[in-house]
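Enquirer: need a structure here:
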Amino acid sequence: MNWQPIAFAPFARDLELAVIDAEGPHALVFPCRRILRGWIKSETDEQIDVHPTHWREWTHPASADLSFVSTFERGSKL
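Expert: Here you go, the predicted structure:
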C-alpha cells in the first residue's frame, strides 16, 4: 500500500507511521492506532508523543520499505 497523508488516517486500525525527526524521515517499527487525543502503540495501548506525516496499513513487523525516504530527499510530496 502506498503512503497516505496523515490527515486521512483511519481510527481503530493498526497503521505504520512515517515521521520526520532529528534522524530524518523514517517509519516507526511498531504498529500504531489513531485515537481522539493522538496515537497509541497498538500492542500496549500506551499513548505516544509522535507527529507523523504519513501512514499506511501495518502489514508485518519488519515492513522496511522506506520508499518515502527517497521521496522526501527529492523534495516531493507523498
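Enquirer: C-alpha from now on. contacts and neighbour counts both.
Expert: OK.
Enquirer: which residue is nearest the centroid of this structure?
Expert: Nearest residue to the geometric centre of the chain (CA atoms, centre = their mean): residue 17, 0.6 Å.
Enquirer: what's near enough to touch it?
Expert: 27-28, 31-32, 52-56 (CA atoms under 8 Å, 6 or more residues apart in numbering).
Enquirer: so how far is residue 40 from it?
Expert: According to CA to CA, to the nearest Å, residue 17 and residue 40 sit 11 Å apart.
Enquirer: I have a second one here; can you model it like the first so I can compare?
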Amino acid sequence: MWQPISTAPFDRDLELAVMDRDGPHALVFPCKRVLTGWIKSATKERVGISPSHWRIWEPANNEF
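Expert: The predicted model follows:
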C-alpha cells in the first residue's frame, strides 16, 4: 500500500514512486530519506526526484 511522502520514515530502505493519472511509477532501487532529501540505499548517491508516495522496500517483489 502506497503512503503519502510526508509520512516517510528516515534512514530505512523504501520504494519511492511518483503518482500520475496512469498510477504509480516506482523507482527500481531502494532509497533512504535523509535530512537533505533522498539517496540511493546502496551507493548513498543523491536521488534528484520529488516522489509523491512511498512503501517499504520488499526485495523479493522488486527483483526481475
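Enquirer: what's the TM-score for these two chains?
Expert: The TM-score (TM-score structural alignment, normalised by the length of the second structure) is 0.83; 61 aligned residues with a CA RMSD of 2.0 Å.
Enquirer: related to what we said a few turns ago, the helix or strand hosting the residue nearest to the centre of the first structure: which residues count as buried?
Expert: Secondary structure assigned from DSSP states H and E places residue 17 of the first structure in strand 15-21. For strand 15-21 of the first structure, a neighbour-count test (16 or more other CA atoms under 10 Å) marks 15-20 as buried.
Enquirer: Now do the same contact list for residue 15 of the second structure.
Expert: Counted by CA under 8 Å, 6+ apart, residue 15 of the second structure has contacts 26-31, 54-58.
Enquirer: let me fix that: residue 18 of the second structure
Expert: 24-26, 50-53.
Enquirer: Strands of the second structure, residue ranges please.
Expert: 3-4, 14-20, 23-26, 31-34, 37-40, 53-56 (DSSP state E).
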